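Undergrad: Next one to model:
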Amino acid sequence: MTFACLQVRVAQPSAAGGYLAFRHILTVLLWLLLGVPVASATDIIILKSSDIAAYNQAITGFKAALPSGIVLSEYDLQGDLEKGRKLARKIRASDPALVFAVGLKAAKAAQLEIVDIPVVYAMVLDPSKYGLTTQNMTGILLEVPIERQLAMMRNVLPQLKHIGTLYDPAKTTGLIDEARRLLKPNGAELIPLQVNNERDVPGGLRALLPSVDALWLVPDSTVLNEESLRFILNTALEERVPVIGFSREFARSGALLCLSVNYADIGRQAGQLSRKLLDGQLSLPMKPWHPERIETSLNLKTAKFLGVQIPRDIEQQADELY
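TA: This next block holds a predicted model:
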C-alpha cells in the first residue's frame, strides 16, 4: 500500500452523519499515527472467509480480470466472523477503492463494518437471505438461474411431468416457490417434501420417489451432506429415478445431470464488475449479476442404466462426461 491523501465519504449532511464522519476521521488519523498506511485510490482489498480451494479459484479469476496498476492486499478470516469484523474495521480505516469479499463470512463482516466503500462479494449462496443488500454492496450470484435448470431438465427428459425435491422450509422456501411458479405454465409440477432436520431425509425420500419422474437436488444444508448424498443417489437409482443436481461431483457420483458454476469464472465476473465500478461505467446501488458461464455435467453410465437417451447436441456440448 501507499500513503495517500485522506478521503472521507459522508452520505448525508445530518448531525448523525457529521458525527460518523468525524469519528471516521479520528479513526484514520489514529491508524496513521500508528504507522498503518492509507490506501491509494487504486487499492483493492481482498477479504476471504477461509483458505479453501474454491475461494482461491475465485480470487485467481478476480485478479486475472483486473487491469495493471491495481494494488492488491489479501486478508484471511480463517473462518472467524469476529476476526473478520476486526479486519473489516481496519480495512475501512485504510480507505481502499473497493473491497472484494469472498465467501459468506467475509461478505457479512464487510456488510456489518464497511458502509461507505464499494463491496463486491462472490461465493455466497442466497446473499439476500443474509442481508447483503446494503447500498454499497453488489456481487456475483453463485446459483444457476432456476429457469436454466428447468429448461435443461426438460431438454434431457422431455417427458418430465412431476419433479420431486426435498427441502427445509427454513432455508429454501423462496427457491421452491420460484420453481413452482416457473414450472406451472409448462405443464410440469413440482412436488416438494418438507424436512425439518437431517433425520427426516431417509423417510421423506422413500415417500417421495414413487410419485416423481425425477429428483431435483437444491442447495439445502439440512438435506445434503456427504452421508445423505450417497444415500439419496443410491436410493434414487434403486427406484430408477434420475437425479438432477448442482455440482459436477454429484454427476461423478451418479446423478444424471448437473448444472454448476465455475468458481474461477465467478471471480472473473467479479473482477469485471469491479473494473466497471471503479471506471464509473456502473454505480451503486445495483443488483448482483447472474453467473455467465454454466457448466453441464452428464453421467452417461447412469443414463444407460435408466434407459435415458441424452440428445446428441447436449452430450457434445457438455463440459464433463462420466
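Undergrad: C-alpha only now, for contacts and for neighbours.
TA: Will do.
Undergrad: Thr27 reaches Arg92, doesn't it?
TA: No. Taking contacts as CA atoms under 8 Å, Thr27 lies outside contact range of Arg92: 9.4 Å.
Undergrad: Neighbour count for the two, which is higher?
TA: Arg92 (23 against 17; other CA atoms under 10 Å).
Undergrad: Distance of the more buried one relative to Leu98?
TA: 10 Å (CA to CA, to the nearest Å).
Undergrad: For these two, list the residues in contact with both.
TA: Ile117 (CA atoms under 8 Å, 6 or more residues apart in numbering).
Undergrad: Could you also give me the structure for this second sequence? I'd like to compare it with the first:
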Amino acid sequence: MKQPFRKKHGPLNLQVAGRYRILGLLLVLWLTGLALTASAWTAETDPERITIIVSLKIKPYMDAVQGIREQLVKRNDVALNVMFMDAQNDAGHDSLAKRMGASPPRLAVAIGPEAMEFLWTRFQSAAVKKMYAMVLDPERVVPGYARRCGIGLNIPAERQIKEFKEKLPELKRIGLIYHPGMNQGFALQAKTAASQNGIELMLLAVDSLDEISVVLNNHWATIGGLWMIPDRVVISESLIPYLIKSAMANNVAVIGYNRYFIESGAACALVRKYQTMGKQAAEMALSMLYEDVCEPTIPAYEVLINPRVLETIGLSYPASQGPENQP
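TA: Coordinates of the predicted model:
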C-alpha cells in the first residue's frame, strides 16, 4: 500500500522550507546592510557647518563675507551661517553665545576684532575650530595669537619696503611716522628691511598728535617720502589731508594704506582687497576643516600709484607700472 504523499515527501518539504527561511534571513540581512550603508553615506555627506561672526555691518567686513560666500557657495560639503554682533541690544553678547552654543558649528570665523575677542573669550568650545579675518594687530586683541589661525590686516614690513623699491625707485630716504608704544617692533623691522634694500628709513616717533607737526617740520628737508601706517594713536582721518598737503608743499611723497590716501593726494598706497581676503579666508577654512592646517597668509592687497602727484613733486613714474596700478 502506497504511503500518503505528505508523509512520503515530508523530509523534502522540510528541506525546502528551511532553504526559504535561510534565503529570507539573507534577504533581511542584505536589506539591513543597505539601510546601514545608506545611513552612513548620508551622515558622511552632511555638510560641514561654518558660522561667520561679523563685528559690524560696514562695507569692508561685508566685502569679506561676500568673498567667503563666493568661494564656498558652489560646494555642497559646507553650509554657511552668518551672525552679526549687536552691541546695542546684546551688549554682553549673551544672546549670541547662547545661539552659538545651541547649535555649534564645526568651524567659526570671526570677521573683525570684536568678533575675534568674542570667539576666543566668550565662546568656549574645544569642539569648534576657530579662525579670524580682517583684524589689525590680532596679538593685541587676543594675547598669544601666535597659536591662533587667521588672516590679519598687517602687511609685513619687508614686503612693503620691497614694494616701495619697485614702484618708487627714486625714493631713497623715507620717514616713518608712528607711535612707539603701538608700532615700535614694526618700525625696527622696517628699518632693517629698508637697509637691506638700499633705502634709508628715518624713524619719526611721536607720542601724541600735538608732536606730529613739530617732528615733521624738522625733517621735511631730509626726507623724500613720508610713510604712514595704521596707528590708532597718531593717525586720524581728519589729519590725513593736512599731512598730505604739507608734504606736497615740501615735495615729499606720501605713502598710505587705503584708498582715502590716494583720494586725498597721496603718491602711493597699499590697499587691502577685502573681498579677495574673504576668498583667502574661505580657502583657509577648508584647510582647517579637512586637513587641520593653518598656513601664515599675507592679506591680499594692491599697490596704487598716483602719477599726477609724482609728476607734481618731481618724481618719475616707472614705465613698468600699468593702468591697473593707478587709482
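Undergrad: Quantitatively, what TM-score do the chains reach?
TA: Here the TM-score for the pair of chains, by TM-score structural alignment, normalised by the length of structure 1, is 0.79; 277 aligned residues with a CA RMSD of 2.3 Å.
Undergrad: Just confirm Gly314 of structure 2 is within a helix.
TA: No. Secondary structure of Gly314 of structure 2 (DSSP: H, G, I helix; E, B strand; the rest coil): coil, not part of a helix.
Undergrad: Map it onto structure 1.
TA: For Gly314 of structure 2, the aligned position in structure 1 is occupied by Gly307, per TM-score structural alignment.
Undergrad: Number of residues surrounding that match?
TA: 10.
Undergrad: Check Val144 of structure 1 too.
TA: 18.
Undergrad: Quick check, Val223 of structure 1 in contact with Leu166.
TA: Yes. In this structure, Val223 of structure 1 is within contact of Leu166 by CA under 8 Å, at 6.7 Å.
Undergrad: Name the residues contacting each of the two.
TA: Contact criterion CA under 8 Å, 6+ apart; residues shared by Val223 of structure 1 and Leu166: Val195, Val201.
Undergrad: Just the helices from the stretch 151-300 of structure 1, written as ranges.
TA: Taking DSSP state H, counting those that start in this stretch as the test, the helices found in the stretch 151-300 of structure 1 are 169-183, 201-208, 226-238, 248-252, 263-279, 300-306.
Undergrad: Output the ones you listed as JSON lines; include the columns distance to Leu81 of structure 1 and mean neighbour count.
TA: Compiled in JSON lines, the helices of the stretch 151-300 of structure 1 are given as follows (distance: least, CA to CA, whole Å; neighbours: other CA atoms under 10 Å):
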{"stretch": "helix 169-183", "distance to Leu81 of structure 1": "21", "mean neighbour count": "15"}
{"stretch": "helix 201-208", "distance to Leu81 of structure 1": "30", "mean neighbour count": "16"}
{"stretch": "helix 226-238", "distance to Leu81 of structure 1": "25", "mean neighbour count": "15"}
{"stretch": "helix 248-252", "distance to Leu81 of structure 1": "28", "mean neighbour count": "21"}
{"stretch": "helix 263-279", "distance to Leu81 of structure 1": "22", "mean neighbour count": "22"}
{"stretch": "helix 300-306", "distance to Leu81 of structure 1": "41", "mean neighbour count": "16"}
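Undergrad: and Ile59 of structure 1, which of those helices is closest to it?
TA: With CA to CA as the criterion, Ile59 of structure 1 lies closest to helix 263-279 of these, at 5.7 Å.
Undergrad: ok, residues contacting the closest one?
TA: Outside of helix 263-279 of structure 1, the residues that reach it under the criterion CA under 8 Å, 6+ apart are 54-55, 57-67, 97-98, 120-123, 139-140, 142, 282-284, 291-293.
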